[in-house]
Every structure is written in structure tokens, then in C-alpha cells.
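>>> Quick one, fold the following:
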Amino acid sequence: MNNQLQGGSPVANYKHQFPYQPFHLVTPSPWPLLTSFALLILTSATVIYFNGYQSPFGGSGLSLLFLGLITTVGAMILWFRDVITEGTFLGDHTYVVQKGITMSVGLFILSEVFFFVSVFWAFFHSSLSPTVELGSQWPPLGIPTINPFELPLLNTVLLLSSGATVTYAHHSLIQGNRYGVILGTLMTLIFAVLFTICQGIEYYNAGFTIADGTYGSTFFFSTGFHGIHVLVGTAFIAVAFFRMLSYHLTDHHHLGFEASILYWHFVDVVWLFLFVSIYWWGS
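The predicted structure follows:
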């Protein structure tokens, strides 16, 4: 019996092909290390550029900033490619692994909830009881607020529409309707891009900046970080869209798409709070 359990026996090969535990033991990968260095370059270059310092390699920090951005995006693409290969083609993402990924996505979104709780806390701390330094009123005197029923209302319609189309795409995928899932996801991406463009137009035409006291800081910090989340969610859904075009997703194997939908609905809910509290009530 002991001889049959040696390395080259059929029993050993059977154990190698069908392990006793359902967890995925990740193979060594260079992408975490590359991502760490890329993020170091990106963060350092951002600080250098924003403060007007010279780059260590000469010139402004803009070229170093682009280098950090390109290396970060490249590392993410290579890392995600390996994850997709493991889950879709190698079958390493078992039911237990998928449950763990779902839980991690939920905990990540929960951490984002508390991040925005701190942002709203800062806003309401200043707006509910304006100090003398703020002129004892909110908004402070001299701040031309943005009309909530112009671009902000349009952005609200766009974002809520994107939530509806991505939900339609999800249900179409479950029902096996390939045309519906591609159409719904494409419409979601279009709405997301239009939202980002409108947000940029709003920032460009705003009558105040982030340097205009507490109001400017809380406004641009809250809406700006939400805009960053919109960009991340757009990339998240875009990856799922291209995987649909490549026939990677099925009606029972689309965990990445479900994660992007959960993230996008979180972005929708945060925007509703932003619109009501900062754009409408706060102005």
C-alpha cells in the first residue's frame, strides 16, 4: 500500500487532480510586488506634481505621474488576467472560494460605507452648527452654490438609469438572454461616461474651489471621491462587459459581474445622499 502512494502512482495523480480541500492555493506571482512599486511611483509623483517640485529625473512631476499611472494600470491588467484565467479556465474558483470572494466584496463595500460616513460627518458637523469663522451661516457668505436642479439633477437621472440598466443586464444574464445582457451593460457604461463628463463640466464652471474654506473642502472632497468611485465602477463593469463579449460568463458563473453590480448600486446610493444633503439641503 505504501508503494502505491508514491509520487508516480495513479493514486498520487488522482490526489493531485482532485485535492481533498476546496480552497485555492495561489501560485507565486510577481504582480503584487509590481503593483506595490507602481503605486509608490504614482503616489510620490502625485505629491511632487501637486506641490510644484522638480522630478528627480528632471522636469516636472507630470512625466513621472504618467509613468506611475501606466505601470499601475499595466500591473492591474496582468494581475486581473491571471485571476480570470484561474477562475474561468482552470476552475480554481470553487463554491467555497466564491463564497469567500463574495464576503470580501461585502466587507470592502462596508469599509467604503464608513469612509463616506466620515465624509458626511465632516459636512454636517460644519453645516448644522456653523461657527463664527464660517459667518454663523451655511453656506458661508460669498459662496455661489450650485443649483441642484440643473446638472446635479441630470446626473441623478443618469446614475439611477445606469442602476436600472445594469440590473436588467444581470437578470438577462441569468435568463440566458445574451442580447439583453450586452445591451444593458453597454447602456450602463454610456450612462457612467455621461455622468463623469457632466461632473467635469460642473467642476469647471463652479464658482468656488476646494480652497474656499470648509464648504469648498467638504463639497469637492465628497463629490470628488464619489467621482473616483464612479471611475472605478465604470472600469469594473467594462471588464465584465468585455468578458461577456468573450463568452467568459454564464448564467451560473458570473461572480465578477455580480460584484461590479453590488459596487455600482453602492455608488448609486451614495450619490442620492450627496444630492439630497450637499446639493439640495446644503445649498
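
>>> alpha carbons only for contacts and neighbour counts from here, please
Will do.

>>> So what's the residue count around residue 10?
12 (other CA atoms under 10 Å).

>>> same question, residue 189
Residue 189: 21 neighbours (other CA under 10 Å).

>>> Was I right to think it contacts residue 240?
No: the criterion here is CA atoms under 8 Å, and residue 189 misses it with residue 240 at 10.9 Å.

>>> what residues do the two have in common as contacts?
With contacts taken as CA atoms under 8 Å, 6 or more residues apart in numbering, residue 189 and residue 240 have no neighbour in common.

>>> any idea how far residue 48 lies from residue 65?
According to CA to CA, to the nearest Å, residue 48 stands 9 Å off from residue 65.

>>> now do residue 205
From residue 205 over to residue 65 (counting by CA to CA), the distance is 26 Å.

>>> Touching stretch 267-283 from outside, list them.
Here stretch 267-283 has contacts from 116, 127, 138-139, 145-148, 152-153, 156, 159-160, 163, 219, 222-223, 226, 229-230, 233, using CA under 8 Å, 6+ apart.

>>> and the residue nearest to the spatial centre of the chain, which of the three is it?
By CA atoms, centre = their mean, the mean C-alpha position of the chain lies nearest to residue 232, the distance being 3.0 Å. At residue 232 the chain is in helix, as set by DSSP: H, G, I helix; E, B strand; the rest coil.

>>> And it, how close does it get to residue 238?
10 Å.

>>> same question, residue 244
Residue 244 is 10 Å from residue 238, by CA to CA.

>>> Let's compare: structure for the following, please.
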Amino acid sequence: MSANTSTAPYYFVPGPSKYPLLAGGALFLFGLGMSTWVNGYAPGPLAVLAGVVSFLAVLYFWFGEAIAESEGGLYGQRVDYSFRWSMGWFIFSEVMFFAAFFGALFYARAIAMPWLADIDHKSVLWPDFLPQWPHAGPGNGVEAFEKMGPFPIPTINTLLLLTSGVTLTISHHALIANDRAKTIFWLAATIVLGAVFMGFQVYEYMHAYQELNLKLSSGIYGSTFFLLTGFHGFHVTMGAIMLTVVLVRLMKGHFTAKQHFAFEGAAWYWHFVDVVWLGLYVVVYWM
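Predicted coordinates for the structure are as follows:
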């Protein structure tokens, strides 16, 4: 959402667009590539790359068109309400996405493990099974591994994300105060903190594979650890991309103190990512 709403119509309705069809084709190509890749077919990786590049190109031109409409004064207050509701429901869908993963972890630890250790199942299925966490899974021949602890990298990453939430809030208040230079500085600091977070997570994964022998194939602990932290890292990356686009728009003079929903939407998403990490930090690294 941009500044110029004085000439905006009652409700702007865009014309027919080719971008949904192109986005669907790119995602189909990506899915087709993934399915062939995991089944060992040679064209798989190339199809995945083509799908990703195509999808990013569609997003670039699609959002570019939306930005041009916004800057052209076509988006009024009613469109702003639509954007807010849409972003709110999108974040709610992301909440449920992570709730499913946290639920899988809870089920494995609090329900499945005690169930497998009771006298009926233990005597029949796995006599040597012990309901302790972390667990590689009974009788599956998984190599020995070490659990990932909260120190030092996860704790450093927690401080980084909490700090990034503060810098983003400072940037937002600066925009409301119409201090564009301060807004740009603190938003750039937020993006840098996110990039450092991802750098530490890459190092953590290397440490897990090389020194702890902790892999995606390390039973239920390994799969849940990499599933939760990996998808969170993907969301941090997407949030950083959103904030970077907002930063570029700020440098171009977009947004005003009263009209800046793109900034707010990206900020909502970033704060959501922060909250999810706090849950991960406690449940995955401490418990």
C-alpha cells in the first residue's frame, strides 16, 4: 500500500491477469521435477531449477505490477482492508502449518513413545525399547548420534532474532514519524541480523552432520529436528526477502507515514517468525 489514495476509486478491480496461470505452471514444473529427482531420473534437478526460476520471475513481474498500481493511486482504503485481512489469514495458515509440525513432535514424544514402551507392545514388538528422548527409533539400525544442545549457536540465534524484532519496531516507528533515513537504517539492520541468523544455522547444520552425526535420517529425532528448524529457516529467508523489497521501495521514496501496508505486512510476518523460533528454541533444544 502506497501513499497516493486521493484519486483511488471506490474499490479497484484489476483486469484479467496471466500471472496466476504462469505461477501454477511454474509450481507444476517444480513438483514434477521434485518427483522425478527423488526417483533418480536425470532431468529432475534441471526441472526443479527451471520451476524455481520461473516462479521467481512470475513473482517479480506480478508484484511489480501491483506496486505500479499502488504508486499510481489505484489502491484506496478498501483495498488496504483487503490486504490486511489477506495477510492475516495467510499468517494464520502459517501458524497451522507449524502447529502440525509441533503436533507431530508432541505425538512422537508424549504419546507414541510411552505407548511403544508399555508391557503389551514392548514384549511383542521391541523388548529392548526405552522411552527416552532423543530416540532414533526401535530396531532400525540408525547410527549413533548426539542431540543438538541449546549452546552456543541456538542461544545466539535467539538473541539475534529477538534483537531483529526490536530493530524492526524502531524502523516502523521511524516511518510513522516520517524519518525516512532512520527507517532505512534500522530496516537494513534487521535484514543483516536475519542474514547472520541464517549463516549460523548453516554452520549448525554442518556441525550436526560432521561432528554429531545428526542427520535427517537419524530416526524420529533427526527428522523432527531438521523438519522444524529447516522450515523455520526457510521462513526467515522469505521474511528477509520481503523486508529487502520493502527496503528498496523505501529508498525509491515509496510509502508515507500513514500509508505503508507493505512494510506492515512484512513486519507482521517477521514477528511471527520470531515467535515460532521461541517455541522451537524451548521445545527442540531444551526439552
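
>>> tm score of chain vs chain?
After superposition, the two chains reach a TM-score of 0.87 (TM-score structural alignment, normalised by the length of structure 1), with 257 aligned residues with a CA RMSD of 1.6 Å.

>>> And the helices in the stretch 51-200 of structure 2?
77-106, 113-117, 119-124, 153-176, 180-210 (DSSP state H, counting those that start in this stretch).

>>> list the contacts for the residue nearest to the centre of structure 1?
Contacts of residue 232 of structure 1 by CA under 8 Å, 6+ apart: none found.

>>> Need the counterpart of it in structure 2.
For residue 232 of structure 1, the aligned position in structure 2 is occupied by residue 238, per TM-score structural alignment.

>>> do residue 72 of structure 1 as well
Residue 72 of structure 1 maps onto residue 55 in structure 2, by TM-score structural alignment.

>>> try residue 41 of structure 1
If you follow residue 41 of structure 1 across to structure 2 using TM-score structural alignment, you land on residue 29.

>>> quick one: what helix or strand has its match in it?
Using DSSP states H and E, the secondary-structure element containing residue 29 of structure 2 is helix 19-38.

>>> Give me the mean deviation of that helix from structure 1.
Its aligned residues in structure 1 lie a mean 1.5 Å from helix 19-38 of structure 2 after superposition (mean CA distance after the TM-score superposition for structure 1).

>>> Wait, the match of residue 41 of structure 1 touches residue 50, no?
Yes: using CA under 8 Å, residue 29 of structure 2 is in contact with residue 50, at 7.4 Å.

>>> who's more crowded, those two?
residue 29 (21 against 17).

>>> contacting residues for the more buried one?
47-48, 50-51.

>>> got it, and residue 105 of structure 2?
residue 224.

>>> That one -> structure 1?
By TM-score structural alignment, residue 105 of structure 2 lines up with residue 123.

>>> separation between its match and residue 228 of structure 1?
For residue 123 of structure 1, the distance to residue 228 of structure 1 - CA to CA - is 19 Å.

>>> cool, and residue 144 of structure 1?
Taking CA to CA, one finds residue 144 of structure 1 at 24 Å from residue 228 of structure 1.

>>> ditto for residue 63 of structure 1
With CA to CA as the criterion, residue 63 of structure 1 and residue 228 of structure 1 are 22 Å apart.

>>> which one of the two has more residues nearby?
residue 63 (15 against 12).

>>> which element is the counterpart of that one in structure 2 on?
Matched by TM-score structural alignment, residue 63 of structure 1 corresponds to residue 46 in structure 2. For residue 46 of structure 2, the enclosing helix or strand under DSSP H and E is helix 44-71.

>>> So if I had to pick from residue 205 and residue 65 of structure 1, which one is more boxed in?
Neighbour count, other CA under 10 Å: between residue 205 of structure 1 and residue 65, residue 65 has more, with 21 against 9.

>>> ok, that one - contacts?
Contacts of residue 65 of structure 1 (CA under 8 Å, 6+ apart): 41-42, 45-46, 49.

>>> so what's residue 91 of structure 2 closest to, chain neighbours aside?
Sequence neighbours aside, residue 269 is the residue nearest to residue 91 of structure 2 in space, at 6.8 Å (criterion: CA to CA, 6 or more residues apart in numbering).

>>> That neighbour corresponds to which position in structure 1?
By TM-score structural alignment, residue 269 of structure 2 lines up with residue 263.

>>> Next, count neighbours for its match.
The burial count for residue 263 of structure 1: 23, using other CA under 10 Å.

>>> for whichever strand or helix holds it, which positions count as buried?
In this structure, residue 263 of structure 1 sits in helix 255-274 according to DSSP H and E. Using 16 or more other CA atoms under 10 Å as the test for burial, helix 255-274 of structure 1 gives 255-268, 270-271, 274.
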